[in-house]
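Trainee: Predicted model, plus sequence, below.
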Amino acid sequence: MCGIFAYLNWNVARDRKFILEALFGGLRRLEYRGYDSAGISIDADTLKGFHGELVANGNISEAQFPFVFKKEGKVSDLVAHVYKEVSDQSVNLTETFNYHAGIAHTRWATHGQPSAKNSHPQTSGPENEFVVVHNGIITNYVVLKQTLLRKGFEFESETDTEVIPKLTKYVYDQLTKDKKGDEVIPFRQVVVEVLRQLEGAYALIFKSSHYPNEIVACKRGSPMLLGVKDYPESADQSADDTDPLSPKSPIISPANDAKKLDLPFLDAGSPASVTFRKEYFIASDATAILEHTKKVMVLEDDDIVHIHDGIAAVFHFNHDVRKEKAGRPDRVQRALHTLEMEVEQIMKGNYEHYMQKEIHEQPDSLTTTMRGRLTSGEGGKPKGVVLGGLKEHVDTIRRSRRIIFIGCGTSYHAALASRQIIEQLSGVPVTMELASDLLDRQCPIFREDTAVFVSQSGETADTLLALEYAKKRGALCVGVTNTVGSAIARGTHCGVHINAGAEIGVASTKAYTSQIAVMTMIALALGQDSISNREMREAIIDDLLRLPEKVREVLKLDEAMRELARELVNEQSLLVFGRGYNYATALEAALKVKEVALMHSEGILAGEMKHGPLALVDETMPIIVLATRDAIQQKQQSVIQQLLARKGRLIIVCTEGDSVKMCPSGKAKVIEVPHIADCLQTVVNIVPLQLLSYHLTVLRGFNVDQPRNLAKSVTTE
């Protein structure tokens, strides 16, 4: 899991300092995707010539090979390192480039420990002829490395990525050795020959001194977006009025100059005669592009984008025939979309951390999640749910033999929290599967099954592999994601976007609660035709509409949770007991404490207390018991008494007004929360425990938004 970013300007004058800051800014936005090291590559001097003319004319000595700067640590460490290096080397930061391509990367280590040598960009050799940044894993890198070693290449890093630029250099040398006369080998052709040899998941960006002012980007199994910023051709036209998809735009339209666009390069006339002005941005996530442009293209698996002479040409590479010489990529058109989010959504504002901001945004994110999807019965209309993404498939899901929820981590917990209400309202059995375990067991899936894939990012590797597995077996595949255009959103037959807004903090908070809200609405949609549970459905709809206000009430416990965190800050372990709907709450609360506060915590099904966990109870072990008012509250009351009998150090989460009922002895600390429908109580109950995990992390001195060893979405196995 890494963040990749690229910036290319065409006929837009930018000095080196601006280019550096653009790359640094992109990395700062992507740092939640990886933060153990970072690197960038920019041009050392203005490169002369286009379309590889320097190579074709034998004048490669005139070119300046790219700078590559890499540093272990945070992006801030890289920034300080780069400015020190450019100062020591007397690099001119005011030099202006009308055409320039720079690439950048922030790493989450998979192969090799965090270090400068293992950081990206990885290069083809000392002269940096080919430079590559990579997100993903190359599964056959060992074989490729052994082959390249036999060819005389030397390796410096422990990464799988280093084989890519060295393989690119080898392929380029072979292709240029065999070329005829003034034949120009397109950059994308070199990359395609490299891709034929790669196996695994990747998002890649290539830069080369042999192809000045060009970038080739491609993806398979890892996210990538292309942002386009056009500049007006006349003074009375604003940049926002320019439509990159219009016939006037050279990005994809043959109407601009069909003959030129059909050729690998614009070789009729000097590039100086091309008057349009553009900036391109390539990133792993829309958050890195948003502050520059809202016009983005979501790349699909096996897409190749070749940006040259100001034109972004998109090709689709048939991965199934990648070994065949005849399998050449086809030119395709991809639509540009306008991002709906605003820059303010990815800023911390007055909050100290993204996690804190996102916890407090939950009333608004829940409102957005439900907007336009609930009919409250006003004007004589029946109460109900409208989910456009499922409309054509609801009957099929109702007839399923079973519904299988598949996810990882927090997304799995959200599905678990929704299992009971879906079974109640649909009458269809629901089973739960961790994506990795499903694949390890090769779990039987049938045509009569509905498989629901839950992922905040929509790019989680194990969940994606499980999706491919289920599709091959004929199951109806439903996606529940927070990311429009993500791999799961595109790969499933239907689905629902949770619309929680950008979530930057690595520990998911508002996406979790919005996932539960969406899956509750799915349950309502599945049970909409049933007369017997109409009263229950209408009560849940009423409480869904009240849910944002209930969460707003719980957020008032912020200071109380800070005080509780002070009491627990030096503890080594924490147990959380829950059952029913709140079993998922117990698991999620324990996960939050574990991942950000770096404190051992365990979520336990209260019904299993006597089957082992009771041995851990003593007067020092802090134990949180979820005992809000629901159908099984009495059972939790019994659990509390048994724990108190063994001098347990209890913290009870109960419904307002129930503190005396749940703990008449007064020997436990009590947190009271508002009451709501049983299936939504887990949303209310998790909020104070999110606040607790946040304050524990701050008090323990750890990085809230970038927990140790973790990244936002795991896009590698």
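Mentor: Noted; the coordinates are in hand.

Trainee: hey, let's count contacts and neighbours off CA atoms from now on
Mentor: Fine.

Trainee: host element of residue 696?
Mentor: helix 678-699 (DSSP states H and E).

Trainee: Report all helices and strands that that helix contacts.
Mentor: helix 354-360, helix 409-426, helix 510-526, helix 534-554, helix 558-568, helix 582-597 (3 or more C-alpha pairs under 8 Å, 6 or more residues apart in numbering; DSSP states H and E).

Trainee: ok and that helix relative to helix 534-554, angle-wise?
Mentor: Interaxial angle, helix 678-699 versus helix 534-554 (axes from the mean of the first three to the mean of the last three C-alpha atoms, to 10 degrees): 20 degrees.

Trainee: Between helix 582-597 and helix 678-699, find me the angle.
Mentor: Using the same axes, to 10 degrees: helix 678-699 against helix 582-597 is 20 degrees.

Trainee: out of the helices and strands packed on helix 678-699, nearest to residue 101?
Mentor: For the helices and strands packed on helix 678-699, proximity to residue 101 was assessed by C-alpha to C-alpha; helix 354-360 is nearest, at 30.9 Å.

Trainee: Show me how far the helix or strand just after that closest one is from its chain's centre.
Mentor: Using DSSP H and E, the helix or strand that follows helix 354-360 towards the C-terminus is helix 362-370. Relative to its chain's centre, helix 362-370 lies at 20 Å (C-alpha atoms, centre = their mean, to the nearest Å).

Trainee: Could you pull out the buried residues of stretch 458-469?
Mentor: Residues 458, 459, 460, 461, 462, 463, 464, 465, 466, 467, 469 are the ones in stretch 458-469 that count as buried (16 or more other C-alpha atoms under 10 Å).

Trainee: cool, stretch 595-606 as well?
Mentor: Per 16+ other C-alpha under 10 Å, stretch 595-606 contains these buried residues: 595, 596, 597, 598, 599, 601, 602, 603, 604, 605, 606.

Trainee: Neighbours of residue 350, how many?
Mentor: 7 (other C-alpha atoms under 10 Å).

Trainee: circling back to that earlier point, could I get the buried residues of stretch 595-606 in a markdown table, plus columns for distance to residue 107?
Mentor: Listed next are the buried residues of stretch 595-606 as a markdown table, based on distance: C-alpha to C-alpha, whole Å:
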| residue | distance to residue 107 |
| --- | --- |
| 595 | 19 |
| 596 | 19 |
| 597 | 22 |
| 598 | 21 |
| 599 | 25 |
| 601 | 28 |
| 602 | 29 |
| 603 | 31 |
| 604 | 34 |
| 605 | 37 |
| 606 | 40 |
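
Trainee: picking that back up, need the helices and strands packed on helix 678-699 in a markdown table with distance to residue 128, can you?
Mentor: Converted to a markdown table, the helices and strands packed on helix 678-699 look like this (distance: least, C-alpha to C-alpha, whole Å):
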| stretch | distance to residue 128 |
| --- | --- |
| helix 354-360 | 37 |
| helix 409-426 | 40 |
| helix 510-526 | 41 |
| helix 534-554 | 54 |
| helix 558-568 | 50 |
| helix 582-597 | 38 |
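
Trainee: try this one next to it:
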Amino acid sequence: MCGIVGYVGPQNAVPLLLEGLHQLEYRGYDSAGIAVTDSGGLQVVKTAGKVSNLRKIVPAALAASSGIAHTRWATHGEPNDRNAHPHTDERRRIAIVHNGVLENSEQLRAQLTADGVQLASETDSEVLAHLISRSEATTLEDAVREALHQVEGTYGIIVLDADRPGELVAARRGSPIVLGVGDQEMLIASDVAALVRYTQTVIYLDDDELATVSADGYHTSTMDAESTTKFPTSVDLTSDEYELGSHPDFMHKEIHEQRAAVDRCLRGRLDRRFMSARLDGIGLSPREYQQIRRVKLLGCGSAYYAGQVGAGMIEELARIPADAEPASEFRYRNPVIDSDTLYVAISQSGETLDTLAAVHELKRKGGRVIGLVNVVSSSIARECGSGIFLHAGPEASVAATKSFTNMSVALALLALELGRVRDLSLAEGRRLVQGLDDLPGHIDEILGAEEEIASIAKRYANAEHMFFIGRVRGWPVAREGAQKLKEISYIHAEAYQSSELKHGPLALIDPNMPTVAVVPDDELLSKNISTIEEIKARGGPIIAVTDADLPSGLVTDVIRIPRAQPELAAITLSVPLQLFSYHLAKTLGRDIDRPRNLAKSVTVE
């Protein structure tokens, strides 16, 4: 959840570390800090607030050849200077940065306190610095290994020892760590976003693996001190992809990248000979597809809602029972794992801990699970070994936009392929292939209406609450729309199935309660209109997002979108809700990319 960076090499580490934190700030921005070793020993500078606050207080003359840095999303202890990372031991010899949660930290803190250690923070992470410092091991790597054997939970850590300024030690369990290999220099980070400005050659650590790095290279090993062999790979990313360009913030940039992102997701995957999809990354034959009797989609937040979109498409097109479930709940209810069920783990980062834990549970019980992720070498991608790569490109804003759209498109491809190996006709396949071909153009048309959508959004900036409603295909769209609004505008928003509104929630409708109605032009149009009439009769303002021709005067405002194939309508209906939420939040002056209390790439439970 937090962002961590390390550097060792001939350059001044300070500006590299600060720039790395800037690139990782989407992972946490409650506090930030830096620790380096210079001629005066260990120098630590940290503060509550964003990386910009840290930049202001780092001495201009501070220089060092090695260091570590951290930007935090708080789990233990409120965001303040004292709880900011890096944390040190009492002698200020060891400094650590940590991403994850140590589940036995209270017991360890009690033991350290009983031994006379003066703890300086309320965090779980600080105990690691003291445990490493107290080790009698002769190498930093062994001291770190010894300390990690005493902790329970998840971690991605980097350790700096003032007595060994030329090396850093990193380790991971459940939280990502990637090494960047440069020219006589090494970098470490929790995400390649911090590295691509300096190198495209990277190494991903596996769980329970450590790395000792110096300017000359790296050495990796297991928790049992056995050497491991890691081969560098190249990442197809550049620093330009993490720049705003002409956009005011990353959410706006990423909304406008959706045409290109969908193009990439579809490229080479539409089989125009058989009017099907070509998903070679899944690695299943038509006979194996035929043997699938159920599909279960697992994700968290927007990935879960995309799973609901996908489940609907799979049932419609392939006539296979399909449903989506929050990955955070899946393993805790002791689920029955069927050998004829295809499980799909959905995650933008590929590091979402709850989803990764669900994958582990599925593999332990013999389930067939594929990944649907946006990062090729992520933990979920490697654990699953097969799946669908999203090709959405980097997504730095906390709010999911292009990743949600590409998740839905990828699941439409899966639904099409499953359908065509069953009962979906060639003609129906042709219709859907054409519908998928049309999606990038539809998205362009929606983005072209941004000014109109913005003007509608601004009219509702004073609302304290909103309903989002939809039926069947529109229901997950309503859920995702409500999530977007509340996470970036802080307006309370609730999503309901349209049919459920009269079973209680209708009591809240009044002239101060706007409702966003998701109304696809499908067989349920007349029922959606009836629900809107019920809201209108009670004085509630209504914003309709629709590709249908609604009766004149039915709604207060209407956001019209191009007409898509009915099974694909959820994809196009979602895009204007992103713009609606964005401009409403912008009107309220919110920090769009870094909404309060949230962070991207959730690597804690």
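Mentor: Here it is on my side, so go on. The structure displayed is predicted, hence computed values, not measured ones.

Trainee: before we move on, the earlier item: return the subset of the buried residues of stretch 458-469 of the first structure lying in strands.
Mentor: Members of these lying in strands (criterion: DSSP state E): none.

Trainee: Dump these into CSV; add distance to residue 141 of the first structure as well.
Mentor: Formatted as CSV, those follow (distance: C-alpha to C-alpha, whole Å):
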residue, distance to residue 141 of the first structure
458, 26
459, 22
460, 22
461, 19
462, 20
463, 23
464, 22
465, 20
466, 24
467, 25
469, 24
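
Trainee: Show me which of these is closest to residue 393 of the first structure.
Mentor: residue 467 (17.4 Å).

Trainee: Map the closest one onto the second structure.
Mentor: In the second structure, the residue paired with residue 467 of the first structure according to TM-score structural alignment is residue 359.

Trainee: quick one: contacts for its match?
Mentor: Shown in contact with residue 359 of the second structure (C-alpha atoms under 8 Å, 6 or more residues apart in numbering): 345, 369, 380, 383, 384.

Trainee: Spell out the secondary structure type for the fourth one.
Mentor: Per DSSP: H, G, I helix; E, B strand; the rest coil, the secondary structure class of residue 383 of the second structure is helix.

Trainee: quick one on the thing from earlier: how about the helices and strands packed on helix 678-699 of the first structure, which one is nearest residue 37 of the first structure?
Mentor: So among those, helix 582-597 is nearest, using C-alpha to C-alpha, at 19.7 Å.

Trainee: For whichever helix or strand comes after the closest one, grab the matching residue range in the second structure.
Mentor: Reading on from helix 582-597 of the first structure to the C-terminus, the next helix or strand found by DSSP H and E is strand 600-605. Strand 600-605 of the first structure corresponds to residues 492-497 in the second structure, going by TM-score structural alignment.

Trainee: re earlier: any idea which of the buried residues of stretch 458-469 of the first structure is the one closest to residue 656 of the first structure?
Mentor: Out of these, the member with the shortest distance to residue 656 of the first structure (by C-alpha to C-alpha) is residue 458, at 37.0 Å.

Trainee: give me every residue that touches the aligned residue in the second structure for the closest one.
Mentor: Aligned by TM-score structural alignment, residue 458 of the first structure pairs with residue 350 of the second structure. Going by C-alpha under 8 Å, 6+ apart, residue 350 of the second structure touches 356, 373, 374, 375, 378, 379, 380, 381.

Trainee: what's the answer for residue 433 of the second structure, then?
Mentor: 270, 272, 275, 276.

Trainee: among those residues, which recur in the first structure?
Mentor: Counting by both residues aligned by TM-score structural alignment, their matches' C-alpha atoms under 8 Å, the first structure reproduces these contacts from the contacts of residue 433 of the second structure: 270, 275, 276.

Trainee: Looking for the alignment partner of the last one in the first structure.
Mentor: Right, residue 276 of the second structure. Checking TM-score structural alignment: residue 276 of the second structure goes with residue 384.

Trainee: And residue 249 of the second structure, by the same measure?
Mentor: Per TM-score structural alignment, residue 249 of the second structure is aligned with residue 353.

Trainee: now do residue 36 of the second structure
Mentor: Residue 36 of the second structure maps onto residue 42 in the first structure, by TM-score structural alignment.

Trainee: Repeat that for residue 216 of the second structure.
Mentor: Match for residue 216 of the second structure (TM-score structural alignment): residue 310.

Trainee: nearest spatial neighbour of its match, skipping sequence neighbours?
Mentor: residue 10 (5.4 Å; C-alpha to C-alpha, 6 or more residues apart in numbering).

Trainee: surely the one you found meets residue 101?
Mentor: No: the pair residue 10 of the first structure / residue 101 is not scored as a contact, 9.1 Å apart, by C-alpha atoms under 8 Å.

Trainee: Of the contacts of residue 350 of the second structure, which belong to strands?
Mentor: Per DSSP E, those map to strands at residue 373.

Trainee: quick one: contacts for the match of residue 249 of the second structure?
Mentor: 505, 704, 705.

Trainee: Check the alignment and tell me where the last one lands in the second structure.
Mentor: In the second structure, the position corresponding to residue 705 of the first structure is occupied by residue 593, as judged by TM-score structural alignment.

Trainee: how much space between its match and residue 352 of the second structure?
Mentor: Distance from residue 593 of the second structure to residue 352 of the second structure, counting by C-alpha to C-alpha, to the nearest Å: 19 Å.

Trainee: what does residue 69 of the second structure give?
Mentor: 22 Å.

Trainee: Equivalent analysis for residue 246 of the second structure, please.
Mentor: If you go by C-alpha to C-alpha, the gap between residue 246 of the second structure and residue 352 of the second structure works out to 31 Å.

Trainee: Now do the strands in the stretch 201-350 of the first structure.
Mentor: 215-220, 225-230, 278-283, 295-298, 303-308, 311-316, 330-332, 337-338 (DSSP state E, counting those that start in this stretch).

Trainee: any chance of these in JSON lines, with mean neighbour count and distance to residue 346 of the first structure too?
Mentor: Converted to JSON lines, the strands of the stretch 201-350 of the first structure look like this (neighbours: other C-alpha atoms under 10 Å; distance: least, C-alpha to C-alpha, whole Å):
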{"stretch": "strand 215-220", "mean neighbour count": "25", "distance to residue 346 of the first structure": "25"}
{"stretch": "strand 225-230", "mean neighbour count": "22", "distance to residue 346 of the first structure": "17"}
{"stretch": "strand 278-283", "mean neighbour count": "25", "distance to residue 346 of the first structure": "15"}
{"stretch": "strand 295-298", "mean neighbour count": "22", "distance to residue 346 of the first structure": "17"}
{"stretch": "strand 303-308", "mean neighbour count": "24", "distance to residue 346 of the first structure": "27"}
{"stretch": "strand 311-316", "mean neighbour count": "21", "distance to residue 346 of the first structure": "27"}
{"stretch": "strand 330-332", "mean neighbour count": "13", "distance to residue 346 of the first structure": "32"}
{"stretch": "strand 337-338", "mean neighbour count": "12", "distance to residue 346 of the first structure": "16"}
